[in-house]
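*Asks:* I'll drop the sequence and a predicted model, then ask my questions.
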Amino acid sequence: MIETKTDSEITAIQEELKSKGVKYCMGTYVDIHGIPKGKIVPIAHLHHMAHGSELYTGYALDGLGQAPNDDEIASVPDLDHIIQLPWQPEIAWMPADNTLYGEPYMLNTRVLLKSVLEDAKAMGFGMNLGIEAEVFLLKKEADGSLSIPDPDDKLKKPCYDTRAFLSNFSWVDKMVTTMNDLGWDVYSFDHEDANGQFEFDFKYADALTTCDRFTFLKMMAKEYAKQEGLLATFMPKPFSNRTGNGAHFNMSLYDINSGKNLFECPRSDDPNGLGLSKLGYQFIAGILKHGPALCAVFAPTVNSYKRLVRQGDMPYFTWAPVFNSFGSNNRTNSVRVPMAGGRCESRNADGATNPYLACALALAAGLQGIRENLDPGKPQEGNLYELTESEREALGIQFLPRTLFEAIEAFAADPFVEEVLGKELRAEFIRYKQAEWNEYHTAVSKWEIERYSHLF
């Protein structure tokens, strides 16, 4: 499952990197939160790194399940997914996998995703994934608060605002030029629905490649923002009165031999008219079956649930999904089938997600839906935000978790999670997220002080 190169193959890669001016190799994996971690070696030591020379004290990292007395884990770079840093070309970035005693370390979420992809392969499937990257470009003030750096970006409905887009062209251009130079094929980008917010859409790829790219994109966005004296943040909800950062997962399965999209179907052959195959509906049914548990990894922070509201402190609906439901091109569902058909989109994923962990669980859920021939029911086509409680109950539509606490409870209660993650990784996620919730819940906020201190 962790591919290794021959010495001659490593030497060829090493010489090619040297010819491009690379001096250092950065092997990078992510912790349970999706935060990149790694070590750097001079390129002369690439052979050693490729064979697992770089060791890590797992206890120093979140979610790797180690105690102070445990042996170190190793990191093995994936030499098929190298990116030379455009802003620091002396460094070659390499996504990496962890091993322990030479075996894949299953608490590493990239290793986990590769394992689930092998399960899909055994069924004859590969997975394609596209992630829509939404990000705020902001200024951090001296007091730590965040503000919109462009004084003209102040429309109440700023979505697709060309003036604000052009005001931030320097940063946007760096982003798009780099992504296209890397071969990602950016096909659309714009000023998004909130002031200071942008979206970048690049072509889907196999699931592992897309997760690697999303991880790299976040690092790149922050670096280019820093060059502008600004802050790029994928935080789900930086402002209570503006829409939040989604990272919608667009998913489909393909035939492992032919590459054919197995979710595609002529609309005339689809009883629902959505252009989705029976396999696609089964996949969606698996996602919905485990929707509440999946929400914990799609939306993994306290802040995530300030995005997953119908309206909140907004003057209009948020676009964020709050229901465990699916439909056509209806953005009030958590899962939708876009107009072109042939794929499904999970909309509750946000910018804080660990893409490897979320993708692994989503794929496993979809595969279970296929194995068990599950049916998601009829698509929901109305504005679900406007349903009364009795109407919602009559349709059998459930709410997704409304706080991180509820999401953790759903995650812990679903036996499927342990089947996919194993006991240790499941326990690690619960432990860290319960601690995050407890720390948040016991903190006394400025809002509480202003509201209550003069009353009682």
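*Replies:* The structure has been received and is ready for your questions.
*Asks:* can we go C-alpha only for contacts and neighbour counts from here?
*Replies:* OK.
*Asks:* quick one, what contacts the closest residue to Tyr254 other than its chain neighbours?
*Replies:* Nearest in space to Tyr254, with sequence neighbours left out and distances taken as C-alpha to C-alpha, 6 or more residues apart in numbering, is Asn261 at 4.4 Å. Applying C-alpha atoms under 8 Å, 6 or more residues apart in numbering, one finds that Asn261 lies in contact with 252-255, 342.
*Asks:* now swap in Asp97 and tell me
*Replies:* Contact analysis of Asp97 by C-alpha under 8 Å, 6+ apart lists 2, 29, 75-78, 104-105, 108, 110-111.
*Asks:* Asp270 touches Tyr281, doesn't it?
*Replies:* No - at 10.2 Å, Asp270 and Tyr281 do not qualify as touching, with contact defined as C-alpha atoms under 8 Å.
*Asks:* These two: who's more crowded?
*Replies:* Set Asp270 next to Tyr281 and count neighbours by other C-alpha atoms under 10 Å: Tyr281 wins out with 24 against 14.
*Asks:* Could you double-check that that one lies in contact with Asp375?
*Replies:* Yes - taking contacts as C-alpha under 8 Å, Tyr281 lies within contact range of Asp375: 6.6 Å.
*Asks:* now the strands: where do they sit in the stretch 351-456 of the chain?
*Replies:* Using DSSP state E, counting those that start in this stretch, the strands of the stretch 351-456 of the chain run over residues 398-399.
*Asks:* what's the spacing between the nearest residue to Thr318 once chain neighbours are set aside and Leu425?
*Replies:* Spatial nearest neighbour of Thr318, chain neighbours left out: Gln311 (5.3 Å); criterion: C-alpha to C-alpha, 6+ apart. Distance of Gln311 to Leu425, computed by C-alpha to C-alpha, to the nearest Å: 34 Å.
*Asks:* and the contacts of Asp97 as JSON lines, adding distance to Glu389, secondary structure and neighbour count?
*Replies:* Formatted as JSON lines, the entries for these read as follows, by distance: C-alpha to C-alpha, whole Å; DSSP: H, G, I helix; E, B strand; the rest coil; neighbours: other C-alpha atoms under 10 Å:
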{"residue": "Ile2", "distance to Glu389": "49", "secondary structure": "coil", "neighbour count": "17"}
{"residue": "Tyr29", "distance to Glu389": "44", "secondary structure": "strand", "neighbour count": "25"}
{"residue": "Ser75", "distance to Glu389": "51", "secondary structure": "strand", "neighbour count": "27"}
{"residue": "Val76", "distance to Glu389": "52", "secondary structure": "strand", "neighbour count": "27"}
{"residue": "Pro77", "distance to Glu389": "51", "secondary structure": "strand", "neighbour count": "28"}
{"residue": "Asp78", "distance to Glu389": "50", "secondary structure": "coil", "neighbour count": "19"}
{"residue": "Pro104", "distance to Glu389": "48", "secondary structure": "strand", "neighbour count": "20"}
{"residue": "Tyr105", "distance to Glu389": "46", "secondary structure": "coil", "neighbour count": "20"}
{"residue": "Asn108", "distance to Glu389": "41", "secondary structure": "coil", "neighbour count": "23"}
{"residue": "Arg110", "distance to Glu389": "40", "secondary structure": "helix", "neighbour count": "27"}
{"residue": "Val111", "distance to Glu389": "42", "secondary structure": "helix", "neighbour count": "23"}
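*Asks:* what about versus this one:
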Amino acid sequence: MTALVSEPSAGLTGFPDASPSPLAELAAAHGTKFILATFVDMNGKPCAKLVPVSALAELEAGKLGFAGYAAGLMGQKPQDGDLCAVPDAASFTPLDAVRPGLALVHCDPYVDGKPWPFAPRVILKNALARLAGKGMTAKAGAEVEYYLVTMGEDGSLSTADAKDDGPHPCYDARGVTRMYEHLTEVSEAMNALGWGNYANDHEDGAGQFEQNFDYDDALVTADRVVTLRYLLNVLAGQRGMVATFMPKPFTNRTGNGLHFHLSLWNDGGQELFPEAGDDRHGLGFSGTAYGFVAGLLAHAPALQAFLAPTVNSYKRTGATTTESGATWSTNKASYGGNDRTHMIRVPDTHRIELRSGDGSANPYLALAAAIAAGLDGIERKLDPGAPCGPGERRPEAHTLPATLLHAVQALREDPVMLSALSGSEEVGRYYAAAKEEEFLQWHNQVSDWEVHRYLTAV
């Protein structure tokens, strides 16, 4: 199996040269004593080892090994060799908001001296390498929604702020004020890192929030989503709360989305989405932009396996109503202008908003799959048709999968999406099999709903 990213330079360990040491310089400049050497599995779980700065040479030489099977969904069996975490110094992130002297660095897992094609960060780098081969790069912004909750001894969930219980709490200034300490601590942490936090708001569900930061290169944004989730989890925990990104933690409330704002640029730093003499559908877009949109729509059912990758995801997209009166999650592959009822919103001529992803999505896999779908649309010169009007639903548009199992079936039937992960159907089939098993594990559990519905039904 051949990875698309460059192989490491030859050396005693087979890994990139460890000198000079940019990590050591960064650690010294920030007073860092320990570094979380971090990667995520395909489910998005952050995996790390805590490395003292005295051992940075070993980390940078690729000598920090993980048992890949134990780490999670990583394409390994118990008998396989170590995943070795190779740090990307450009992702160095001081975490003084969590612990003074702590930092995080995102790593690319290697096996036998080569980037591991099942590793999510490697997968996104492969997608970006393919895009670069076409003279393009991708930038992304992300909207990370989450709930702040507490868990009772019986496992029941409650809103962390007991006064936050109304049916229409979105943008409520009082709810934001009551969570002031949490929100401002997260905001200050983001700004200290140079992320450009520009808004912190109460979302549509009671106890739901969103904290926004500036867009950047796709890999940088994916790294920041992973880091932000970690920050939110830890900082909320320090206040006795749980920050959850679960797509649908409450039956009667809006679900958690992970919306991506996407744009393409050429290797000269020029935007490719604004109209360049081919605005065929009146949105101020170029042919490249329309092709990208068409690719996303054409592959939407299979794409959902990456954007909505859990059983619970489909409780969000399948919801019919909420306390607020809107679900904010479409079940049709449609696009339109500045309209949040579509899978793809076009807020301006510079970007699109991909809205069908949820809080359980792995940002590396979601962005890699979206790039693969959009690039296919560009290469085949697909056309998305005329944009939908406000709230319009067209019968010819793909209906998004009803369950995770339906999404897996769509993935298996879509060669482009099946090869979206490191250009390998082997990786795609491994992921599909794991998600099918996840669905069946849930399906085999007897729920309270079934007992209530069927215990004395006949």
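*Replies:* Everything's here; your move. Everything numeric in this text was worked out from a predicted model, so none of it was measured.
*Asks:* Mind checking which of the contacts of Asn261 of structure 1 are buried?
*Replies:* A residue is treated as buried here by neighbour count (16 or more other C-alpha atoms under 10 Å); on that basis the buried members of the contacts of Asn261 of structure 1 are 252-254, 342.
*Asks:* Ala120 of structure 1: which of those residues is nearest?
*Replies:* Of all these, the one sitting nearest Ala120 of structure 1 is Leu253; the distance, using C-alpha to C-alpha, is 8.9 Å.
*Asks:* Could you find the closest non-adjacent residue to the alignment partner in structure 1 of Arg239 of structure 2?
*Replies:* Residue mapping for Arg239 of structure 2 onto structure 1 gives Glu228, with TM-score structural alignment as the criterion. Spatially, and ignoring its direct neighbours in sequence, Glu228 of structure 1 is nearest to Trp171 (7.2 Å; C-alpha to C-alpha, 6+ apart).
*Asks:* if I look at the residue nearest the centre of structure 2, how far off is Ala24 of structure 2?
*Replies:* Most central in structure 2 under C-alpha atoms, centre = their mean is Pro363, positioned 2.2 Å from the mean C-alpha point. Between Pro363 of structure 2 and Ala24 of structure 2 the distance is 28 Å, computed by C-alpha to C-alpha.
*Asks:* For the aligned residue in structure 2 for Ala207 of structure 1, list the residues it contacts.
*Replies:* Mapped onto structure 2 by TM-score structural alignment, Ala207 of structure 1 lines up with Ala218. By C-alpha under 8 Å, 6+ apart, Ala218 of structure 2 lies in contact with 138-141, 367.
*Asks:* In JSON lines, list those residues along with neighbour count.
*Replies:* Output for these, formatted as JSON lines (neighbours: other C-alpha atoms under 10 Å):
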{"residue": "Ala138", "neighbour count": "21"}
{"residue": "Lys139", "neighbour count": "19"}
{"residue": "Ala140", "neighbour count": "22"}
{"residue": "Gly141", "neighbour count": "24"}
{"residue": "Leu367", "neighbour count": "26"}
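*Asks:* Return the member of those nearest to Leu228 of structure 2.
*Replies:* When these are compared for distance to Leu228 of structure 2 (C-alpha to C-alpha), Gly141 comes out closest, at 13.1 Å.
*Asks:* Structure 1: which residue goes with that closest one?
*Replies:* In structure 1, the residue matched to Gly141 of structure 2 (TM-score structural alignment) is Gly130.
*Asks:* Mind giving me the packing neighbours of the helix ranked longest in structure 1?
*Replies:* Counting residues, the longest helix in structure 1 under DSSP state H turns out to be helix 415-442. Based on contacts counted as 3 or more C-alpha pairs under 8 Å, 6 or more residues apart in numbering; DSSP states H and E, the elements that helix 415-442 of structure 1 packs against are helix 355-371, helix 404-413.
*Asks:* Can you give me the buried ones in it?
*Replies:* Counting neighbours by 16+ other C-alpha under 10 Å, one finds that the buried residues in helix 415-442 of structure 1 are 416-418, 420-421, 424-430, 433-434, 436-437.
*Asks:* the inter-axis angle of that helix versus helix 404-413?
*Replies:* Between helix 415-442 of structure 1 and helix 404-413, the angle comes out at 150 degrees (axes from the mean of the first three to the mean of the last three C-alpha atoms, to 10 degrees).
*Asks:* my read: the residue nearest to Glu228 of structure 1 touches Glu223, true?
*Replies:* No - under the criterion of C-alpha under 8 Å, Trp171 of structure 1 lies out of contact with Glu223, with a separation of 10.1 Å.
*Asks:* So Gly141 of structure 2: helix, strand or coil?
*Replies:* Each residue gets one of three states, and Gly141 of structure 2 gets strand by DSSP: H, G, I helix; E, B strand; the rest coil.
*Asks:* what sits against it?
*Replies:* With contact set as C-alpha under 8 Å, 6+ apart, Gly141 of structure 2 has these partners: 213-216, 218, 221, 260-262.
*Asks:* Can I get the helices and strands packed on helix 415-442 of structure 1 in CSV including distance to Lys121 of structure 1?
*Replies:* Formatted as CSV, those follow (distance: least, C-alpha to C-alpha, whole Å):
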stretch, distance to Lys121 of structure 1
helix 355-371, 11
helix 404-413, 26
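*Asks:* and these, which is most packed in?
*Replies:* helix 355-371 (a mean of 24; mean count of other C-alpha atoms under 10 Å).
*Asks:* Report the aligned residue range of structure 2 for that one.
*Replies:* For helix 355-371 of structure 1, the aligned range in structure 2 is residues 363-379, judged by TM-score structural alignment.
*Asks:* Contacts for that stretch, please.
*Replies:* For stretch 363-379 of structure 2, contacts defined as C-alpha under 8 Å, 6+ apart pick out 42, 44, 120-121, 123-124, 127-128, 131, 218-219, 222, 225-226, 288-296, 298-299, 303, 306-307, 357, 383, 416-417, 420-421.
*Asks:* Which residue ranges of structure 1 form helices?
*Replies:* Read by DSSP H, structure 1 holds these helices, from start to end of the chain: 7-19, 46-50, 109-122, 162-167, 169-181, 207-227, 278-289, 291-298, 304-307, 355-371, 389-395, 404-413, 415-442, 446-452.
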